[in-house]
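A.B. asks: everything below, folded, please.
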Amino acid sequence: MTSALGLLRGPRVVLLDYGSGNLHSASRALAAAGAEVEITADPEAVAAADGLVVPGVGAFAACMDGLVSVDGPSLIADRLAASRPVLGICVGHQVLFTSGVEHGVASTGCQIYPGTVERLQARRLPHIGWNTVQPGAGSRLFDQVADERFYFVHSYAVREAAGLPGDAVVTWAEHDGDRFVAAVEWGALASTQFHPEKSGEAGARLLHNWVDSLVPAG
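C.D. replies: The predicted structure is shown next:
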């Protein structure tokens, strides 16, 4: 009986706890998508998980400080080196890029994606609310939700993606005439500028898509 139940369990997902992020709503949303969720920064748990989610709210520099305090950049890099899935959300998406510039001050990111997070060139900031996106060709995250709206809360984003690898799937959005990167899918790494856990049925479907792509170990 135990063995049969083990075969039916959902993928194990670690929600990285580094002092920044909407942990509880993200945990509930991931559990509803079929994952067994643990909130921790324990290196062994992070390494063993079927999927790692990096959340983030607030300022780029503060999130990076928190991430560095739990050795987050190395934990993320080690998983990606082993082709183990990682999902970044909001500032957890932003910190995956080379750097972020806020109030004229540049901070170093995880340097996985090439690119700079900068202030949007829009009259109305912050960008708060629902917005459509334009998924890149071959996107798996946006399967069945390509025409839906997602919930954004931000004033900063990546506005140029020329340096991203050619095999990266880039999804775009636009706010007040300014175009920015809304999501990236590249190998085992995926990330979204919006909050799927706050995006209703569309966000739930997107998280299902990601969780369903995970292969439980054992």
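
A.B. asks: only C-alpha atoms from now on, for both contacts and neighbour counts.
C.D. replies: OK.

A.B. asks: buried residues in stretch 102-120?
C.D. replies: For stretch 102-120, burial by neighbour count (16 or more other Cα atoms under 10 Å) applies to 107-110, 112-120.

A.B. asks: checking my notes, A157 in a strand, right?
C.D. replies: Yes - per DSSP: H, G, I helix; E, B strand; the rest coil, A157 lies within a strand segment.

A.B. asks: for it, give its distance to F150.
C.D. replies: 15 Å (Cα to Cα, to the nearest Å).

A.B. asks: now swap in W186 and tell me
C.D. replies: Taken as Cα to Cα, the span from W186 to F150 is 20 Å.

A.B. asks: so between those two, which is more surrounded?
C.D. replies: Shown here are W186 and F150; by other Cα atoms under 10 Å, F150 has more neighbours (23 against 16).

A.B. asks: packing partners for the host helix or strand of the more buried one?
C.D. replies: Using DSSP states H and E, F150 falls within strand 149-154. Where contact means 3 or more Cα pairs under 8 Å, 6 or more residues apart in numbering; DSSP states H and E, strand 149-154 is packed against strand 127-132, helix 200-213.

A.B. asks: second chain to compare with the first, below:
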Amino acid sequence: MNNAQAESPIAVIDYGAGNLRSVVRALTKVGAALRVTADAAEVLAAPAVVLPGVGATLDTMNSLERLGLVAAIRNSVGAGKPFLGICVGMQVLCEQSEEFGPHPCLGVVGGSVRRLPGGQKVPQIGWNQLRYAPTTAAHPLFAGIPDGSDFYFVHSYYCDLADPAIVAATTDYGTAFPSALLRDNLAAVQFHPEKSGRWGLQLLSNFIHWAAH
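C.D. replies: Okay, here's the model as predicted:
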């Protein structure tokens, strides 16, 4: 596992997400230099950014707006720095969400956040497989992680992405939903790498390596 570090600390955005500590612990384990912050200026100054998340998109957006982080996130993605969204941190990148009634999200990518379909237990809690898009295995974020690997999910909603070209992986749970997206410097995953054992740590290590180059 590669323990390359960025020259300056990666910003891990602290807006009160319940998985913040476990994300920080996992990133530290694979050698990351981190700055946990709710300061927009520190997010903008960082060479790379991680947006963790659990819970609801509405609560997340309310917290990001209250802390003045919405523009910082949009500008960080627009500036071309490596950016990783995790779980709800992926969902809020969409234009809107239907969770607790329709509301706007960050609008970094086109699409809507929708509830998983009926016919199976919701939320999905547990291990499930990724199925890569044709070019995903060659991307630095997924280096060394085989197609079909299992990752740990906890979610009731998913991103219905408008552009199929940015769907890096799908997972089946009543429907084939996007479980990872890639667009230039932007990456996001619906699963929890910090809870996904070997492959989750590999993905986080890959992100650090990507951020450092």
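
A.B. asks: can you say which of the helices and strands packed on strand 149-154 of the first structure is packed in most?
C.D. replies: Of all these, helix 200-213 carries the top mean neighbour count, a mean of 20, counting by mean count of other Cα atoms under 10 Å.

A.B. asks: and that one, which stretch of the second structure?
C.D. replies: Matched against the second structure by TM-score structural alignment, helix 200-213 of the first structure falls on residues 197-210.

A.B. asks: average offset between the matching stretch and the first structure?
C.D. replies: For stretch 197-210 of the second structure, the mean deviation from the first structure after alignment is 0.6 Å (mean Cα distance after the TM-score superposition for the first structure).

A.B. asks: contacts for that stretch?
C.D. replies: Stretch 197-210 of the second structure has contacts (Cα atoms under 8 Å, 6 or more residues apart in numbering) with 1-6, 26-27, 30-32, 82, 84, 140-145, 149-151, 192-194.

A.B. asks: can you tell me which strand in the second structure is longest?
C.D. replies: Secondary structure assigned by DSSP state E gives strand 176-183 as the longest strand of the second structure.

A.B. asks: next, the buried residues of that one.
C.D. replies: For strand 176-183 of the second structure, by 16+ other Cα under 10 Å, it's F177, P178, S179, A180, L181, L182.

A.B. asks: residue contacts, V113 of the second structure?
C.D. replies: Counted by Cα under 8 Å, 6+ apart, V113 of the second structure has contacts Q91, C94, Q96, S97, E98, E99, Y157, Y158, C159, D160.

A.B. asks: what remains of these if I keep only buried residues?
C.D. replies: If you count burial by 16+ other Cα under 10 Å, the buried members of these come out as Q91, C94, Q96, S97, Y157, Y158, C159, D160.

A.B. asks: A180 of the second structure pairs with which position in the first structure?
C.D. replies: Checking TM-score structural alignment: A180 of the second structure goes with A183.

A.B. asks: quick one on the thing from earlier: same check for the contacts of V113 of the second structure, but in the first structure.
C.D. replies: Compared against the first structure with both residues aligned by TM-score structural alignment, their matches' Cα atoms under 8 Å, the contacts of V113 of the second structure retain Q91, C94, Q96, S97, E98, Y157, Y158, C159.

A.B. asks: the closest residue to the last one other than its chain neighbours: which element?
C.D. replies: Here the nearest residue to C159 of the second structure in space, its sequence neighbours aside, is V113; by Cα to Cα, 6 or more residues apart in numbering that works out to 4.6 Å. Secondary-structure assignment from DSSP H and E places V113 of the second structure in strand 111-115.

A.B. asks: what about that strand, how far off from the first structure?
C.D. replies: Relative to the first structure, strand 111-115 of the second structure is 0.7 Å off (mean Cα distance after the TM-score superposition for the first structure).

A.B. asks: give the aligned range of that strand in the first structure.
C.D. replies: The alignment places strand 111-115 of the second structure over residues 115-119 of the first structure (TM-score structural alignment).

A.B. asks: got a list of what the most centrally placed residue in the first structure touches?
C.D. replies: Centroid check for the first structure by Cα atoms, centre = their mean gives G88 as the closest residue, at 1.9 Å. Contacts for G88 of the first structure (Cα under 8 Å, 6+ apart) come out as V53, V54, P55, L96, A190, S191, T192.
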